[in-house]
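Undergrad: quick one, what's the 3D model for this:
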Amino acid sequence: MATRTAAQRRQEARAEYDAFLAACPARDLLETISDKWVSLLLTALADGPRRYSDLSRIVAGVSQKMLTQSLRSMERDGLVSRTVTASVPVRVDYALTGLGEDLLPLMRAIKDWAESHIEQVEAARASYDARAAQS
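TA: Predicted coordinates for the structure are as follows:
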């Protein structure tokens, strides 16, 4: 086995978590957190724990399948916790974990940016589409 210098070891460590590389584990995480449902669910949980049915109402358009898949993915990644309370009917609450709370300001900022810039984006899209139609 070849001996590596400290600089080589640091370079290798940096490469391990370079999201531009296809095999980087951070790339999978970026894929998860860039999902529209994940970003909307994170911001929906900002005010505290919510039941599945509450999340379904708050995040319009999400199917039961996508809501379930997104929440499971977020739970697996440590962004949300799932608490089951034995009652009739069974109560299931979802809440942000510390990791999810760390991510929340970024997601909230992206959501706010999208809401405040949508008119400019729509104008740019219309302009692009008009130019493309003339080509």
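
Undergrad: only C-alpha atoms for contact and neighbour calcs from this point on.
TA: Noted.

Undergrad: what helices or strands is the helix or strand hosting Pro105 leaning on?
TA: Taking DSSP states H and E as the definition, Pro105 sits inside helix 98-134. Under the contact definition 3 or more Cα pairs under 8 Å, 6 or more residues apart in numbering; DSSP states H and E, helix 98-134 sits against helix 36-44.

Undergrad: give me the nearest residue to the residue positioned nearest the centre of the chain, chain neighbours excluded.
TA: The centroid of the chain falls nearest to Ile33 when counting by Cα atoms, centre = their mean (2.4 Å). Distances taken as Cα to Cα, 6 or more residues apart in numbering place Ser39 nearest to Ile33, at 6.4 Å, with adjacent residues excluded.

Undergrad: second chain to compare with the first, below:
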Amino acid sequence: MIKKEEMPLCDVATKVQLVGSKWKVLIIRELISGPKRTSELKRSLIGISQKVLTESLNSMIEDGLVTKLDLKKVPPHVEYRLTHLGESFLPVIEAMRQWGSYYKSQLT
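TA: I've put the predicted structure just below:
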């Protein structure tokens, strides 16, 4: 996890640093409904490459937003889920959804 002294002074910049990519925000959106396997995430995130998905998940694990659970099965079976800290981002996702809906309603 990033140390406090390594974070930007600006709180908005902190959010952008942690989940500034569209893929990270969409990964959180997908994990809201519960744990997902890598293949489930890849299917639901149209256009994401395996490399970007893996890098994003690893970064989010390092930042304490997501956990990886190895179910020790053959073939390998891992699931990703939001941590308590990751779940605290849900109001932000909801606000983004509401704003997106509002924006679309304003288009002619």
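
Undergrad: so what number do they get for TM-score?
TA: Here the TM-score for the pair of chains, by TM-score structural alignment, normalised by the length of structure 2, is 0.80; 102 aligned residues with a Cα RMSD of 2.3 Å.

Undergrad: okay, now Arg14 of structure 1: neighbour count?
TA: Residues lying near Arg14 of structure 1 (other Cα atoms under 10 Å) number 10.

Undergrad: hang on, I meant Leu82 of structure 2
TA: Applying other Cα under 10 Å, we find 26 residues neighbouring Leu82 of structure 2.

Undergrad: what does it align to in structure 1?
TA: Superposed on structure 1 with TM-score structural alignment, Leu82 of structure 2 falls opposite Leu96.

Undergrad: repeat for Met60 of structure 2
TA: In structure 1, Met60 of structure 2 lands on Met74 (TM-score structural alignment).

Undergrad: gap between its match and Arg27 of structure 1?
TA: Noted for Met74 of structure 1: a distance of 15 Å to Arg27 of structure 1, by Cα to Cα, to the nearest Å.

Undergrad: of the two, who's got more company?
TA: The residue with more neighbours, out of Met74 of structure 1 and Arg27, is Met74; 22 against 16, by other Cα under 10 Å.

Undergrad: neighbours of the closest residue to that one other than its chain neighbours, how many?
TA: With sequence-adjacent residues excluded and distances taken as Cα to Cα, 6+ apart, Met74 of structure 1 is closest to Val80, at 5.7 Å. Neighbours of Val80 of structure 1 under the rule other Cα under 10 Å: 25.

Undergrad: aligned to Tyr26 of structure 2, what sits in structure 1?
TA: No Tyr there; residue 26 of structure 2 is Leu. By TM-score structural alignment, Leu26 of structure 2 lines up with Leu40.

Undergrad: ignore what I typed, I meant Lys72 of structure 2.
TA: Using TM-score structural alignment, Lys72 of structure 2 pairs with Ala86 in structure 1.

Undergrad: Pro91 of structure 2 too?
TA: By TM-score structural alignment, Pro91 of structure 2 lines up with Pro105.

Undergrad: what about its match, distance to Ser73 of structure 1?
TA: From Pro105 of structure 1 over to Ser73 of structure 1 (counting by Cα to Cα), the distance is 20 Å.

Undergrad: check contacts around the closest residue to Gly34 of structure 2 other than its chain neighbours.
TA: Of all residues not flanking Gly34 of structure 2 in the chain, Arg81 sits nearest, at 6.4 Å (Cα to Cα, 6+ apart). Residues in contact with Arg81 of structure 2 (Cα atoms under 8 Å, 6 or more residues apart in numbering) are 31, 34-36, 66-69.
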